[in-house]
Every structure is written in C-alpha cells, then in structure tokens.
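*Asks:* what follows is a predicted structure for the sequence shown.
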Amino acid sequence: MSLFSDNIRYLRSQKRISQESVAAALKITRGRYVKYEDGTTEPPYDILQRISHYHHLSIDLLLSVDVRKVSVENLLKLDDNRILLPIMMDKQGNNLIEIVPLKAKAGYIRGFGDPTFIQDLPQIALPFLGAGKHRAFPIEGDSMPPHDDTAFIVGKYVENLSDVRKGKTYIFVLPDDIVYKRLGEKKTKSLLVKSDNTYYDPYDIKLSDILEIWEFACSLNTKEATAALKSETLEDIVKELRNDMRLVKKKLN
C-alpha cells in the first residue's frame, strides 16, 4: 500500500461510487484501476493527471498528503489544478491569515505544501485586505528598510509568474530561504531582485528555484517608532553609519 493508493480509495469511498465508474471516467479498465487502489502498480503520468483532475486535487497533494486527515472543503483550488492551499475562515466569514513565526521559517520551506502543517500555524484576520490568499512572513536583517527583524510582511499569493511586476516587492520562498526583495528585472530563466538598502548588491533568483511568490499587501511591525532627531531618527543615523562602515570595509577588501 502507498499514501497515493490510500488516498484514491478513500476519495472514491467518500463519493460512494464504484471502481467501475472511476475506471470508466479515467478511460481505463477496472482491472487496471484496481491495481492503483491496491498499490500493486503505480499509474503513469498521463493517468495520474486524469486522476488528479477527476478528484479536483493536485498531484502533489495526492502523493504526499493523507487526505483522510484534511478537510478537502477547506482547500483553495487554483488555476490549472497546480496546487491547493488550505484556507480557513472565522465566524464572520473572513479569510484567516497564517503567520509564519521566525522559528518556523525553515519548517515552512519543507511543509508549505502540507495542509496539516499550515493549519497548525497561528492565524489572524485582516478583513481590509480583501480577496485573495494572504500569509504573513517574518523579516530578517536590514536590507529592506523600514522593515526590520521585528516586522512581518503580509503577502498575497501570486498564482502566475506573469503577474509579477518590476518595481514591486515580493516574498520569495526558495529551497533554502525565504527572502523579501524588490523585483528589478524579469529574465528568461531568472528574476533579478534587489534590496532597498543600496549596500546589498542585486542578484538573480532562478525561476526553477522559486517555490512560492507572495506580493506585498501590508506590513505588521511590533516595534514602536523612535522619536525623531532633527530630520532623521537615531535608528536611521546608526544604520547609515553602519552602512558607511560596511562600504569602507568593502572597498578596502
């Protein structure tokens, strides 16, 4: 048995339909379909695609998530059946926003496609954000002022790469990191991203490395604003001095 075979057997039983009916819909014989449910044979890609479309669930979810433990009704279906995201509602019908704590950042990279992991994250509601799937991510470092280590960026899920725009800021979920950057240029096989802090050099992110993209929707800052000192805050002055020292060291090296 496999997780996939358990899933398709469970989904069929929930719909209370026969193996013959599913096989007919997939345009294969019942004998061939039975082997997929028994786990004795793995379906080729074309049949896997048909099964995915038949149940309106992504291939990734069918292969890696135990659907018996997830409320399928609470999953957000996206175009082309590419992926499904868990979407939770409060009593007023507002979409709940999952918050990825800093300590869960590494875990998110491994578990972003697992509805059970996502549903365990803390949640808030921000009704003013409107339609779309939103999620909050922690910020590290000083590369994107005024956001710092105390801030969270709430991003709106980007379904298609064609929707990203030069000059806008995005959360990029990568295999080894989650970064918040401004899009500088769209290339054939990569995106040039840059920091608003000019000390940091722009760099390319390969399209093949991007797991998720979330467009900036708003920021949540847990730090109180500092009092102004003339035209600048003390914090701004310290950051400027720090950047000047880094530039001097960079030139010396």
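*Replies:* Received it, and whenever you're ready, just let me know what you need. Numbering: from 1, shown residues only.
*Asks:* alpha carbons only for contacts and neighbour counts from here, please
*Replies:* Will do.
*Asks:* what are the buried residues along the helix or strand in which Leu11 is found?
*Replies:* Remark: Leu11 resides in helix 3-15, with elements defined by DSSP states H and E. Residues of helix 3-15 classed as buried by neighbour count (16 or more other CA atoms under 10 Å): 3-10, 12.
*Asks:* roughly how far does Leu161 sit from Asp38?
*Replies:* 38 Å (CA to CA, to the nearest Å).
*Asks:* now do Ile171
*Replies:* 41 Å.
*Asks:* the more surrounded of those two?
*Replies:* It is Ile171, of Ile171 and Asp38, that has more neighbours when counted by other CA atoms under 10 Å, with 25 against 16.
*Asks:* from what I can see that one touches Cys218, true?
*Replies:* No - in this structure, Ile171 is not within contact of Cys218 by CA atoms under 8 Å, at 11.8 Å.
*Asks:* mind listing the shared neighbours of the two?
*Replies:* Counting by CA atoms under 8 Å, 6 or more residues apart in numbering, the common neighbours of Ile171 and Cys218 are 153, 155.
*Asks:* so what's Ile99 up against?
*Replies:* 121-124, 135-137.
*Asks:* leaving out chain neighbours, which residue sits closest to it?
*Replies:* Ala136 (4.7 Å; CA to CA, 6 or more residues apart in numbering).
*Asks:* neighbours around the one you found, how many?
*Replies:* 25.
*Asks:* helix or strand: which one has it?
*Replies:* Assigned by DSSP H and E, Ala136 falls in strand 134-138.
*Asks:* dropping in the other structure now:
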Amino acid sequence: MSFLSDNIRYLRAQKSMSQQKVADELVITRARYSKYEEGASEPPLEVLLRISRFFHVSVDLMISVDLRKVPMQELLKLEDNRILLPIMVDSTTGNNFIEIIPHKARAGYLTGYADPEFIQNLEQISLPFLREGKYRAFPIEGDSMPPHQEGSFVIGGYLERLEDVKDGRTYIVITANEGVVYKRLYRKDKETFELHSDNTFYDPYLVKAYDILEIWEYACSIATEEFMPEDLQEPDAKAMFKEIKYMLNDLAKKVKS
C-alpha cells in the first residue's frame, strides 16, 4: 500500500480537516489514524473500506495511484458505488472525451484501466452525437466479429450494472483471463454470461459475472480500411470460405508435424 499514506494525507488536506475529525468520522482513535498517514501501519480491510467511502475514492485507486498527480476535478464519479471512474471530462464544456485505446496499449489496459494517469495519456476524440454517457474506443483484433475488421475501433458506452446487459447485443468485455474482447452476450443464469462470436468458426464460451472488470455497450464503430468486394459476399458463403481456410491451415500443421 505504498500510496495509501500519501493519498489519505493529501485527501484530508483537500477537505481542510484535522486528523481528529477524520478519525472521529472513521470511528477510530486519532493515534491509530495518524499511523496510517505516517505509513507506520496499514489499516485492516474494514477500516480501509471506511476510508474509501469517507473520501469517495475507490480502494484500488487509493492504494495504487498517486492521487496528488491526478486532476480529481476532471474525473467522473459513479452515482451509486462512489468509485472514481478515470474518464476525462472537458473542463470548459463538461462533455466527456472519448479515450482511444491504441493497439499497442490494448495489452496494458488490464493494468491501466483503473489508473487515471494511464487514461489521461491516451489520445482523445469527441463525437457530437455521443454526448451523454461515458465512452471509450477499443481496437478490434481478429475476424471473430464481422463485418468489423482487424484495425477497426468499436466505441462502447460504459455500463454500470451487469443487470442492464441485453441478450443478443454486443459488448466490449474486460476480464482478467480473456483481456479485452468484443462479443455478443447472452445470459445463462444470474452469475454467468455466454459470449458468442458472429463468425461461427469460433465456439461460444462462458464467463462468470464476478470475473468481469468492465463492460462497454456498443455505441458505434470506426472502420480504418475500405470494404472490398469480397467483404460484400453473402455472410454464409464468406464464413464457409474462412472455415475452409482454417481447416486447411490446421491440416497443414498436422501434416508437417
């Protein structure tokens, strides 16, 4: 918890409160709270949660990000759970910027998605028809979700509650195991989702709700390459040709082995 002591000292100063006043709010002694600010000891989980709720900053940001370097006034707070979501806002207009996750940063998104400094350094765009809500652009890899080609970007709107996922709609899903994927979702039960590719060559698979770190609902997409005539083939025929290609590649590997 290398940042915790500095962060709570900084946040307390922002509120212009004494250590005794904060300790009273947390229902602990001032001496105990003072040790947390000095870094002499670390708070147990229940006290850490109280500190997080008191300062309205999520636990992961509290312990993993130097909040003194973060423009807190430009970050959006989620309404219900008091977590600070690192999405940048135009301080003059109040409109949300759309951060672009480049292909080279896609792998690092799992470690940086909750870090305001990581998000702040991303390229940003603004689309006039996407004003309300929180949006982010993710790069597409592979051919599992035609007609979206590799190199395209899908812009997703942040979904605060998994209960709002609609069967058959497409979403950017971020999990610790799979990373960043773009799939069509179906709810299997209260705790499980089935993720489908529109390219039937790829089998669907299950993801537990508790493994989902973030989920973004499809809002629009940006193609970075022109569609070619072969892209306009009948979907079934195109899928068949791709499946044959994969079968031949697999057969070639087996023959070589």
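*Replies:* Arrived safely, thanks for sending. Here the structure is a predicted model, which means the values were calculated and not measured.
*Asks:* and the TM-score between these chains?
*Replies:* The TM-score (TM-score structural alignment, normalised by the length of structure 1) is 0.89; 251 aligned residues with a CA RMSD of 2.6 Å.
*Asks:* average distance between the helix holding Leu11 of structure 1 and structure 2?
*Replies:* Averaged over the aligned pairs, helix 3-15 of structure 1 sits 1.0 Å from structure 2 after superposition, using mean CA distance after the TM-score superposition for structure 1.
*Asks:* pull up the aligned stretch in structure 2 for that helix.
*Replies:* Mapping helix 3-15 of structure 1 onto structure 2 (TM-score structural alignment) gives residues 3-15.
*Asks:* three-state assignment of the residue most central in space within structure 2?
*Replies:* Residue closest to the mean C-alpha point of structure 2, counted by CA atoms, centre = their mean, is Glu214 at 4.3 Å. Here Glu214 of structure 2 is recorded as strand under DSSP: H, G, I helix; E, B strand; the rest coil.
*Asks:* that one matches what in structure 1?
*Replies:* Using TM-score structural alignment, Glu214 of structure 2 pairs with Glu212 in structure 1.
*Asks:* who's the closest spatial neighbour of its match, skipping the chain neighbours?
*Replies:* Using CA to CA, 6+ apart, the nearest residue to Glu212 of structure 1 is Val173, at 5.0 Å.
*Asks:* could you check which helix or strand contains Arg182 of structure 1?
*Replies:* strand 178-186.
*Asks:* in structure 2, what residues pair with whichever helix or strand comes after that strand?
*Replies:* Using DSSP H and E, the helix or strand that follows strand 178-186 of structure 1 towards the C-terminus is strand 190-194. With TM-score structural alignment applied, strand 190-194 of structure 1 matches the range 192-196 in structure 2.
*Asks:* which parts of the matching stretch are buried?
*Replies:* 193-196.
*Asks:* same check on stretch 124-135 of structure 1?
*Replies:* Applying 16+ other CA under 10 Å to stretch 124-135 of structure 1 flags 125, 133-135 as buried.
*Asks:* now the residues you listed in a markdown table, with distance to Phe117 of structure 1?
*Replies:* Output for the buried residues of stretch 124-135 of structure 1, formatted as a markdown table (distance: CA to CA, whole Å):
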| residue | distance to Phe117 of structure 1 |
| --- | --- |
| Ala125 | 19 |
| Lys133 | 16 |
| His134 | 16 |
| Arg135 | 14 |
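*Asks:* widest-spaced pair of those?
*Replies:* Ala125 and Lys133 (11.6 Å; CA to CA).
*Asks:* common neighbours of these two, please.
*Replies:* In contact with both Ala125 of structure 1 and Lys133: 95, 97, using CA under 8 Å, 6+ apart.
*Asks:* so who does Ala219 of structure 2 touch?
*Replies:* Neighbours of Ala219 of structure 2 in contact, by CA under 8 Å, 6+ apart: 154-157.
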